[in-house]
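A.B. asks: quick one, fold the following:
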Amino acid sequence: MLDTLSLGRGPGSMRTVSRVVPAPSRVGLDLIGIEKGTDVEFDLRLEAVSEGVLVTGSVRADVVGSCSRCLEPFDDSVDLHLTELFAYPDSATEETTEEGEVYRIVDDEIDLEPVIVDAVGLELPLQPLCSDDCEGLCPECGVRLAIAESGHAHETMDPRWAGLAAKFGAGSDASNATADASKNNEEK
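C.D. replies: Below is the predicted model of the structure:
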């Protein structure tokens, strides 16, 4: 909460605010966000305008997440630039806008939490990555490809080709499958 009483209502009056506060709750998306208690740094300018208080400046915080490809945890940071108008009570802006379209000053205080929640939600990626070149997981065995040996691969055979592979002696699993199928046909 930022107090606007010392700012006054005269258009053009201004003051700067620099603070570090702990995040009151987790802010972000499913795979990435600012954890509760993490320091959030504000460097803001509050400027009185005819309809309210214009808040501009930057917000910075550390974020933690899980990579959407390899599922490994990682740390990063988010830097936001805010420009938001908080309407005075009984101003034309407050009276002509629907609830939720504009932020409002309540009891001469500005609540920045909903602004930051909205800005962080728009800034963070829906599918965060630990690095831009993350290779992810092997679709066959689930090992992280970043730590797998060079040329990591699995030989799999389409079961529709098993009979042909058995005829030419390729793949012992295919030979066994064909032999089992032949045995079942003979028993019938």
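A.B. asks: hey, let's count contacts and neighbours off CA atoms from now on
C.D. replies: Noted.
A.B. asks: helix, strand, or coil at residue 120?
C.D. replies: Three-state call for residue 120 (DSSP: H, G, I helix; E, B strand; the rest coil): helix.
A.B. asks: repeat that for residue 78.
C.D. replies: strand.
A.B. asks: do I have it right that it meets residue 65?
C.D. replies: No. With contact taken as CA atoms under 8 Å, residue 78 and residue 65 are classed as non-touching, separated by 11.8 Å.
A.B. asks: with neighbour numbers in mind, choose between the two.
C.D. replies: For residue 78 versus residue 65, the count of surrounding residues by other CA atoms under 10 Å is larger for residue 65: 23 against 15.
A.B. asks: residue 128 is in contact with the more buried one, correct?
C.D. replies: Yes. Counting by CA under 8 Å, residue 128 is a contact partner of residue 65 at 7.3 Å.
A.B. asks: so for the two, which residues contact both of them?
C.D. replies: Between them, residue 65 and residue 128 share these contacting residues under CA atoms under 8 Å, 6 or more residues apart in numbering: 31, 32.
A.B. asks: the longest helix in the protein is where?
C.D. replies: The residue-count maximum for a helix in the chain (DSSP state H) belongs to helix 172-187.
A.B. asks: neighbouring contacts of that helix?
C.D. replies: Residues external to helix 172-187 that are found in contact with it (CA under 8 Å, 6+ apart): 157, 159, 162, 163, 165, 166, 167, 169.
A.B. asks: next one: stretch 5-18
C.D. replies: For stretch 5-18, the surrounding residues in contact (CA under 8 Å, 6+ apart) are 41-50, 52, 108-109.
A.B. asks: swap in 7 Å and give it another go.
C.D. replies: 42, 43, 44, 45, 46, 47, 48, 49, 50, 108 (CA atoms under 7 Å, 6 or more residues apart in numbering).
A.B. asks: now the other sequence, so there's something to compare against:
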Amino acid sequence: MKLMLHDLRGRPEGMAVCGRVSVDEVARRDRSVAAVEPVQVELEAREISPGVFQVDGTLKTRVAYRCSRCLTEFWEPLETPFHERFVRLPTPAGEWDQEDDMTPIESDEVDLAPYVEQALILALPWRPLCRPQCRGLCPECGANLNEGPCGCSDRATDPRWEKLGELWKGISGSSGGSG
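C.D. replies: So this is what the prediction gives:
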């Protein structure tokens, strides 16, 4: 998806930029993402001062996640705002400080796809859950506990803690009264 900056010059009202962007790379990079539908991009672009361009709008898609507890795949809609500012180089002295939150560009053509992908990645949940009460997988046999109990012992203890457990039983089993 290309934005032609020369189309924005002399248009204070700006212009709409709409389309679809494929972000298949997101699923390859993030293990919690199984698939992403093409992103519906609805943006408004305008020149806010000579050589400085602002692009705002909304990104909408559907994402197939892998639950971080049970690994089940599930689809959810994702909608996120998009805000990006570009500064055309070279710029008149004093108009742009490198610490400003703007992306420097040297061409009149800006490929928005990488910026759309970045905004989408930042909007993904850190640990997606198929549902808030997801019980996850059994640490013993790997069964999905959302589908029912697996038959493994609920009180499986790590053998490294057995001596501590024996000590605890000895303490809690004694009368331990003080006198």
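A.B. asks: what would you report as the TM-score here?
C.D. replies: Structural agreement between the overlaid chains, expressed as a TM-score with TM-score structural alignment, normalised by the length of structure 2, amounts to 0.71; 158 aligned residues with a CA RMSD of 3.1 Å.
A.B. asks: with neighbour count, secondary structure and distance to residue 5 of structure 1 added, can I get the contacts of helix 172-187 of structure 1 in a markdown table?
C.D. replies: Supplementary listing: these in a markdown table, determined by neighbours: other CA atoms under 10 Å; DSSP: H, G, I helix; E, B strand; the rest coil; distance: CA to CA, whole Å:
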| residue | neighbour count | secondary structure | distance to residue 5 of structure 1 |
| --- | --- | --- | --- |
| 157 | 12 | coil | 74 |
| 159 | 13 | helix | 76 |
| 162 | 19 | helix | 80 |
| 163 | 19 | helix | 84 |
| 165 | 18 | helix | 83 |
| 166 | 18 | helix | 85 |
| 167 | 11 | helix | 88 |
| 169 | 11 | coil | 87 |
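A.B. asks: for these, which one is nearest residue 82 of structure 1?
C.D. replies: For these, the minimum distance to residue 82 of structure 1 (CA to CA) is 55.4 Å, reached by residue 157.
A.B. asks: can you give me the strands in structure 2?
C.D. replies: If DSSP state E is used as the criterion, the strands of structure 2 fall at 2-4, 15-21, 33-36, 39-49, 52-66, 73-88, 103-105, 109-111.
A.B. asks: and the residue nearest the centre of structure 2?
C.D. replies: Computing the C-alpha centroid of structure 2 and ranking residues by CA atoms, centre = their mean puts residue 124 first, at 1.8 Å.
A.B. asks: among the contacts of stretch 5-18 of structure 1, name the buried ones.
C.D. replies: Among those, those buried by neighbour count (16 or more other CA atoms under 10 Å) are 42, 43, 44, 45, 46, 47, 48, 49, 108.
A.B. asks: tell me which of those is nearest to residue 2 of structure 1?
C.D. replies: Closest approach to residue 2 of structure 1 among these (CA to CA): residue 108, at 8.5 Å.
A.B. asks: count of residues packed around the residue lying closest to that closest one once chain neighbours are set aside?
C.D. replies: Nearest residue to residue 108 of structure 1 in three dimensions, chain neighbours excluded: residue 4, at 5.4 Å (CA to CA, 6 or more residues apart in numbering). When counting by other CA under 10 Å, one arrives at 20 neighbours for residue 4 of structure 1.
A.B. asks: my guess is residue 4 of structure 1 contacts residue 111. True?
C.D. replies: No. Under the criterion of CA atoms under 7 Å, residue 4 of structure 1 is not in contact with residue 111, lying 10.8 Å apart.
A.B. asks: ok, residue 17 of structure 1 - how many residues close by?
C.D. replies: Residue 17 of structure 1 has 11 neighbouring residues, counting by other CA under 10 Å.
A.B. asks: returning to what we had before: which among the strands of structure 2 is found nearest to residue 167 of structure 2?
C.D. replies: When the strands of structure 2 are compared by CA to CA, strand 52-66 sits nearest residue 167 of structure 2, at 41.3 Å.
A.B. asks: which residues touch that closest one?
C.D. replies: When contacts are defined by CA under 7 Å, 6+ apart, strand 52-66 of structure 2 is touched by residues 32-48, 72-88, 128.
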